[in-house]
Structures are given as structure tokens and as C-alpha cells.
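Trainee: Got a predicted model here, sequence first, then my questions.
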Amino acid sequence: MLAEIVAIGSEITSGAKLDTNSQWLSQQLSDLGIPTGFHTSIADDLEANVACLRLAVERADVVIVSGGLGPTLDDLTRIALATVINRPLVLDSDALTTIEEMFRKRGRVMSDRNRIQAEFPEGSTPLANPIGTAPGIWLEIPRSGKSPCLVAALPGVPSELKRMFEEQVVPRLPATGEVIRRYRIHCYGCGESQADELLGDLTARGRDPEIGITAHEATITLRIEARGKSEAECQAKIDEAKGAVWSRLWKFAYGVEDEELETVVLRTLAHYGWTLGVADCATGGWLARALGALEAEYPGRALVVTGVEEKVAGVLLADLEDDIHEHRVGRLAAATREHLRVNYALATEPYPDLTPDEIAQSRLRIRVAVAGPDGILVDSLAIGGNPAILPARIGKTALDLLRRELPSRLQ
């Protein structure tokens, strides 16, 4: 069984509004053992809506439509569905009464245009909307040589869509006998191609569990998807895959699910009662934002001083200019540790003011350092490539250097 999600609205196709409904629906369908094969966004055009829905009905067994059920002239979902099945729209008196009562409870006068929200393609079933004025639509559309396509049209308002899906759609969907579960492992310090090479046959297409690789701001995420007849069967497959991934990418793997590098670092520091100081001369505030976002969870664990001033952590940057790079950033980290009286300190060295094009083509390497009880460690990264993610790359390189220096049993 395969699903397609159709998001209707020119506000989505124009980019004015982000389509979060499709993401949520895909996750819910996956939990029911129904994979989503297609996401389609369509503008408020009747001809395009009809063509889109006809294609969806033909290639998917379950079609969930969001949006286009309001009372305005650009709300075309009900008309498009009626056209697809070649049936007229008919007024449902019970639905009309419910809509009228909704307006009375809110102390509002119902417009004549709202009557159209009580019209449904002949033969369809209204889906109750307990918190909005737009009922949904349930249709089972016959297909030649196939089982009927199950179609649910829901309002685009996320709170209404989610409740109606759970209460009205899920009970109408057939049990698939299949469970789909997912798990994520995050890595830093390797690229997609290197990760794929190290994982070998683990990323082969059609493998169960399937392991996919994605990248975001230099973080590599391995997405494990397991299918089975039960939660236990899926979990066993995921556990086996996790073990294989960690054994091959142990040097780079740092966290799972929603964990970021900064979370892993601060959690480990908090466990041992240690503190962190940061002299940031290169990330333009990225480190401060990343660590600051965790202040409520790990209060007082990290203190960041920026490097835009002449003096950082009591050290004149000009005094460091004569040092070779490794010594300069290492001295800055050591001075930061002493000045802030922390257990560990990170430092990122300043680099020349370059244009985005110059950054993309540069061969310059930026160095980061960690100063701790056992001395100073220095690492570097080339700044060439995508300038938009350079601050994140520098910050993550510094955090990862510290992560690898900290005790690993909690990571």
C-alpha cells in the first residue's frame, strides 16, 4: 500500500507558506505501516487540481489532500474531487446544521458563501470537524484492476487537520500488517562519500533495514528505516544496524535522533561538573547561539567571549600575530581557560575578511584549539566551499575536537 499527499494552495506553491502538513502526515502514515511515495503541491487552479488528483488516484492507494475546503472562490478541492469522479456536488443538511451551529456558538453571522462548505461530491462521506467550519471529505474511488483508492480531503489548518486525521481518517484506513520505524545517527568530520564508502553494503538499496545518508551544515545523518510485522521486529533490525554503523563510523558518530554536537558536549561536561569557556574569533556568533540555546538545560556550563574586539580573554590578539598559527590559537585557548577559570576552553582563530566568492575558492585553513587539564589540542579545516555554512563548520569542528577529548562513555 502506497500513499500520496497533495497539498493545495497557491500560498504553498508561491513559497509564502511552508507546507508542514505533508511532513506530519507522512510520519503518521509511516507509523501505520503506509509509506508515502509522493508529495505534490498544487496551486489554486481547477484544471490543475483535477489533473493532479486523477494522477494521484491512479498511482497511490491512499491519497490525503490538505487545503482548499474553505468558503472562498479559490477553494476548489470539493469541486475538483466531484469532477474526478464525475458526480455533482450535493448539499448535506446535517453538515449545514453543524456549520450554522458553529457560527452561532462563536457569535458570528454566517455568510451565504459558507453554505458551499456543506456541499460534497455525491456518494462521498462528510468528515466531522469539531474545531472548525470546514468538514472534510472521504471517498473510495473505484479503479480498474485495482482496489479502490481511499481519498481523504482535510482542511489546511494544521490543528484541524491533525485532529481530523486521527479521529476520522485513521479508523477508516485498513490495517496493513506492517510496521515502519525510523532511527537517526549523526556524524561529523566525514563527508557523504566517505561515510558511504565506510558503510559499504549497509547502504545498498532494497536492504532491510534501509540506511540513507543526508547532509546538513556539514553534519552527516544516517537514517535507518526498518519494516516488520511488529515493533519488536523493527527494533531488532534497528539495533543490529546501529551496531554495524557505530562499528564502522565510531570515529565520527556523536549522537542520535535530535542530538546536536553542542548537546552531547554540554551533557558530558554537566555530568562531570565541568565548565567550558569559548574565545570565538571566527563563527560570527554561531557558537554563542548554539551553546546559548542550551543554557536553560545546562545553566552556567558554557561562557562565550567573542573575538571581534582587540582583546579576548585578557589576551591582546596583536600579541599573538607573530606566533605560528598552531601556537596562536593554542595560546588563545589556554589564556581563555585561565582567564575564565574553566575546565576546558575552545578557541577559533580570526581569518581575513573575504567575500563569499573568495571564501568559496580559498585554500586557507582555519585552526581551532582545545585547552584542558591534559594540555592543548589543535585542529584545522579548509574554509573553501559553501560560505553559507562556514560558521557552522568552524563551530562544529571546534566542538567535535572537544567531544573527542572528553570521556566518551556518555556520548
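Mentor: Sure, I can see it.

Trainee: alpha carbons only for contacts and neighbour counts from here, please
Mentor: OK.

Trainee: Show me where this structure has its helices.
Mentor: 10-13, 21-31, 46-59, 77-85, 93-105, 158-164, 192-199, 231-249, 261-272, 286-292, 325-340, 356-361, 390-405 (DSSP state H).

Trainee: Any chance of CSV for these, columns distance to Pro373?
Mentor: As requested, those are exported to CSV (distance: least, Cα to Cα, whole Å):
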stretch, distance to Pro373
helix 10-13, 53
helix 21-31, 46
helix 46-59, 62
helix 77-85, 65
helix 93-105, 67
helix 158-164, 51
helix 192-199, 32
helix 231-249, 28
helix 261-272, 13
helix 286-292, 22
helix 325-340, 10
helix 356-361, 35
helix 390-405, 10
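
Trainee: Would you reformat these as JSON lines and include mean neighbour count?
Mentor: Below are those laid out as JSON lines (neighbours: other Cα atoms under 10 Å):
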{"stretch": "helix 10-13", "mean neighbour count": "16"}
{"stretch": "helix 21-31", "mean neighbour count": "18"}
{"stretch": "helix 46-59", "mean neighbour count": "17"}
{"stretch": "helix 77-85", "mean neighbour count": "21"}
{"stretch": "helix 93-105", "mean neighbour count": "15"}
{"stretch": "helix 158-164", "mean neighbour count": "18"}
{"stretch": "helix 192-199", "mean neighbour count": "16"}
{"stretch": "helix 231-249", "mean neighbour count": "16"}
{"stretch": "helix 261-272", "mean neighbour count": "19"}
{"stretch": "helix 286-292", "mean neighbour count": "19"}
{"stretch": "helix 325-340", "mean neighbour count": "22"}
{"stretch": "helix 356-361", "mean neighbour count": "15"}
{"stretch": "helix 390-405", "mean neighbour count": "21"}
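
Trainee: Just tell me which of those ends up closest to Thr125.
Mentor: Judged by Cα to Cα, the one of these that comes nearest to Thr125 is helix 93-105, at 10.5 Å.

Trainee: Check it against this one:
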Amino acid sequence: MTKHPCRQLTCEIISIGDEMTSGARLDTNAQWLSRRVGELGVVVKFHSTVGDTLSDNVDVFRIAASRADIVVATGGLGPTRDDLTREALSIMVDRPLEMRDSAMQHIESMFAKRHREMPERNRVQAMFPIGSDEIFNPQGTAPGIDLKVERDGQMPSRIFALPGVPAEMVRMFDETVAPRIMQQSGGGSRISHAVMKFFGVGESEMEQRLGEMISRDREPRVGITVSGATISLRITATADTDETCAAMIAMTREEILKLVPEYYFGDGESFEQQHAVEATLRARDESLCVIELGRAALLGDWFASLGDSPAYRGGISLATTDDMVGLLDVANTADAMTEIQRRFRSDWVLMVDAYPPLDAKPETPLPNADVNLVVRAPGGKCHEKTIRIGGHPDILHARIGKAAMAWLREVLE
């Protein structure tokens, strides 16, 4: 058996489908996979996108296997004639497809649970190149394929073919593919993740504050991503046991909180500031309503997404303070806030006065403008803050709404 020197593995991500090459669909799978593969310590060196042509698929897989240790592909595993991944892999390694009874039984059971008759065409989804392994799909009828491809003088390239449906792809990668990659790279057999959320700091400043913590060779690894002005730090620990992973993550969390405590607001992939505000209000048995002036109502949407929560009483959205004063038939803005607090029977009021118009060209950043944020406390005292903010129209209103929630959290604390 040929021995290969220990080195960092490389990866290529392949996205399959005419909808990708035509631009009809945004390729979010490749973005997600690149981040997750990188968190496992594997260097993503290439992205490839290919349409639904068999010869092109064979070429793309052949090139990827020749230059990357790990290949992760999404798409082309459905039952229709334009789903060509399994056939392309079969041709590439010159091995025929064979039926896998375990996969066939699972596909049949999925149709039975849905009280639907399985079309004969779905049988093709249980076909695998000889010598490949199945990647179980707990949510759909398209199992994935795990195939090793021999390379002269090098370690075999390993291809993981996954469905294009994001929810299925994510779960299959986390539950099956990631552990297999870690075993190949010599890492531990267990992988655990934790996500910490921050607002109020830019990505470059966050990287500077964290220093060596986000080094690619650190263990646990800390990855940084930004979405809608919110920073997520994803901690990935690999070890032999879940307990060791948990201990490593806990220690890393403590280190991070020592470096950037003032911007942290919670944990979890889907955790946002509205959840942090709600938790604080619930603990205090208090409630909130929101007022949004200008032409946006993001706070109302975000807090409404909490569902039936005793912490949120509702909100209003109006164009100007004059509209609010006139609607309530009061003398001024302060009286209007008092009246809204009374009518909504809320302890706290959060007001954005007001979102600036987004009437510039879509690609043109908007100049800085003053936006007033007001928090009215249960006793009637108003806490005011003016932020000067600008930026791209696609994100400006979200930044203002999140800054308002950060100000409310500061007052609540």
C-alpha cells in the first residue's frame, strides 16, 4: 500500500444543472459547502458549474478528481432524464451501475409514507456505480454517492455526490459526509459546532480583535461570516468523543467573550437580536411595541416572526412623525409615544425615526444620514440615540433596524 505524506486536503465544489449555468437559480449550495468544508480544515481550491449534458459532466468530474483530494457535488440525483450524476460517475470510473436494495427500500418507504405510488422512473435513484458507498438521505428519495477514484502516485480522490435540495444536502453533509472527511484527514471521529452571534462591529475589526483565534490551523477552528451586518462565529471542534468536543467549544467561547464581549448577543445559527430581546423581556415579565417611521417596517416583521409571544404587543409603521401625531390626535411625538404605549398595553416602546429613502441607484451606496432611535421605558423616561449611518441600499435599512435593537438591548441591560 502506497503511503502518502500528511498534508492539508484540497477540495473542489461542483454545482450541476442548467438552472445554475443559465443564471436562473442562485447557487447557495456552493457557498454553504465552501464554508463548511473550510471549517473542517480542507482547502477549497476550485468551484465548477456544469449544465445537464452527460459528456460535460464526465469531463468536470474527471478534471476535479485529478486535481482535488475531495470533490463535493450537488445536483443531478433526481429521477428524470436530465439527472445525470450517477451515469457520469459510472462512465468516469468505467464501472457499471448496480441496484442497491437498501436504497430501493428507503425510496419505496418514502412514497408509502406520503401515500403515493412510486413511479417506475424512481428506481434509477437506487442505482450506484459498483464499488461506491451510499450516503443516506433521511429527508428525500435521492441517496448520495461516495466514490473513490484512484490517481497515479497520489492518494485516491474521493467524490461525494449530494442532492441539490438545500435542506437535504445540508443534513447529509453534516451527518455523513463531514465525519467521513474528518476520518480521511486524520481528525477525530466526532464533530461538534457552535455559532455565536455579534452585532455592532465590522468584519475587519472583528478579525483584528480575534487575532490568532481565526487561524486556519487552530483547533477548534473559528470561522467568521457576515450576513445583513450580523457577524457569526462558527466554532468547529473535532475529537474522539462528544464530551471532548463540548469542552473544547466551551473553552473557545470563553476566549472569544473575553476579546469581544460588548457585541455578543446570543448563540445559534438562526438566533437573531429579536430573540435576545424577547428572552430578556420574558425574564422580566415585560412587553414591547415598536414604531417605525419612514418607508420600512423591518422591526415589525422580525418581532412578528417570534409568533405568539407575550413579550411583543405589535407595532405601527408610518411615513412621518406628523402622520403619527395626526393619526393619534395628539400634540407632539412624545405624546404620541405615550398614547401608543397605553393603547398597546406595552411596558417598552422602541421607535426608529426615520428610515431614510432608498431612492439612489441600486448599485450606489447612500451617503451617511442621521437616524434617531428612541426607547421609552415603563416609567415614561425616554432614552435617545442618534446614529449616523450610510451604505448600500440592499443592507442599509437592515443595519438601522438592527442598530435599534442593539440600542434597546443596551437600555434594557
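Mentor: Right, received. Where do you want to start? Since this is a predicted model, take the numbers as computed values, not measurements.

Trainee: overall similarity of the pair, as a TM-score.
Mentor: TM-score for the superposed pair, counting by TM-score structural alignment, normalised by the length of the first structure: 0.75. Supporting figures: 390 aligned residues with a Cα RMSD of 4.5 Å.

Trainee: if we can go back for a sec, of the helices of the first structure, give the one that comes closest to Arg172 of the first structure.
Mentor: helix 158-164 (11.6 Å).

Trainee: Aligned counterpart of Ala226 of the first structure in the second structure, please.
Mentor: In the second structure, the residue paired with Ala226 of the first structure is Ala237, using TM-score structural alignment.

Trainee: got the contact list for the counterpart of Ile141 of the first structure in the second structure?
Mentor: Using TM-score structural alignment, the partner of Ile141 of the first structure in the second structure is Val149. Taking Cα atoms under 8 Å, 6 or more residues apart in numbering, we find Val149 of the second structure in contact with Ala65, Val93, Pro156, Ser157, Arg158, Ile159.

Trainee: Is it correct that the fourth one is in contact with Ser66?
Mentor: Yes: Ser157 of the second structure lies in contact with Ser66 (Cα atoms under 8 Å); the separation is 7.4 Å.

Trainee: what about Gly228 of the second structure, how many residues close to it?
Mentor: 13 (other Cα atoms under 10 Å).

Trainee: Spit out the contact partners of the aligned partner of it in the first structure.
Mentor: Counting by TM-score structural alignment, Gly228 of the second structure corresponds to Glu217 in the first structure. With Cα under 8 Å, 6+ apart as the criterion, the residues that contact Glu217 of the first structure are Ile389, Ala392, Arg393.

Trainee: Quick check: closest non-adjacent residue to the first one.
Mentor: Distances taken as Cα to Cα, 6 or more residues apart in numbering place Glu217 nearest to Ile389 of the first structure, at 5.6 Å, with adjacent residues excluded.

Trainee: Between Ser157 and Ser66 of the second structure, which contacts overlap?
Mentor: With Cα under 8 Å, 6+ apart as the test, Ser157 of the second structure and Ser66 both reach Arg151.

Trainee: which residue lies farthest from the center of the second structure?
Mentor: Going by Cα atoms, centre = their mean, the residue of the second structure most distant from its centre is Ala331, 46.1 Å out.

Trainee: Spit out the contact partners of the nearest residue to that residue once chain neighbours are set aside.
Mentor: Take Ala331 of the second structure and drop its neighbours on the chain: the residue closest to it by Cα to Cα, 6+ apart is Val325, 6.6 Å away. Counting by Cα under 8 Å, 6+ apart, Val325 of the second structure touches Ala331, Asn332, Thr333, Ala336.

Trainee: pretty sure Val260 of the second structure is touching Gln208, no?
Mentor: No: in this structure, Val260 of the second structure is not within contact of Gln208 by Cα under 8 Å, at 10.5 Å.

Trainee: With adjacent residues omitted, what lies nearest to the counterpart of Ala388 of the first structure in the second structure?
Mentor: Using TM-score structural alignment, the partner of Ala388 of the first structure in the second structure is Asp394. Excluding the flanking residues, the one nearest Asp394 of the second structure by Cα to Cα, 6+ apart is Pro362, at 7.6 Å.

Trainee: thinking again about what came up before, roughly how far apart are the nearest residue to the match of Ala226 of the first structure once chain neighbours are set aside and Ser157 of the second structure?
Mentor: Leaving aside its chain neighbours, Ala237 of the second structure sits nearest to Pro220 (4.5 Å; criterion: Cα to Cα, 6+ apart). Distance from Pro220 of the second structure to Ser157 of the second structure, counting by Cα to Cα, to the nearest Å: 26 Å.

Trainee: Map Ala247 of the second structure across to the first structure for me.
Mentor: Match for Ala247 of the second structure (TM-score structural alignment): Ala236.

Trainee: how much space between the residue farthest from the centre of the second structure and Met324 of the second structure?
Mentor: With distances taken as Cα to Cα, Ala331 of the second structure is found 10 Å from Met324 of the second structure.

Trainee: And for Val260 of the second structure?
Mentor: Counting by Cα to Cα - Val260 of the second structure and Met324 of the second structure are separated by 39 Å.

Trainee: Equivalent analysis for Leu396 of the second structure, please.
Mentor: In terms of Cα to Cα, Leu396 of the second structure sits 23 Å off from Met324 of the second structure.

Trainee: Burial check on the counterpart of Ala345 of the first structure in the second structure, number of neighbours?
Mentor: In the second structure, the residue paired with Ala345 of the first structure according to TM-score structural alignment is Val349. Burial of Val349 of the second structure is recorded as 25 neighbouring residues (other Cα under 10 Å).

Trainee: separation between Val349 of the second structure and Ser287 of the second structure?
Mentor: 9 Å.

Trainee: which residues in the first structure does stretch 56-63 of the second structure match up with?
Mentor: Taking TM-score structural alignment, stretch 56-63 of the second structure hits residues 48-55 over in the first structure.

Trainee: Relative to the second structure, what is the average displacement of that stretch?
Mentor: With mean Cα distance after the TM-score superposition for the first structure, stretch 48-55 of the first structure departs from the second structure by a mean of 2.2 Å once superposed.
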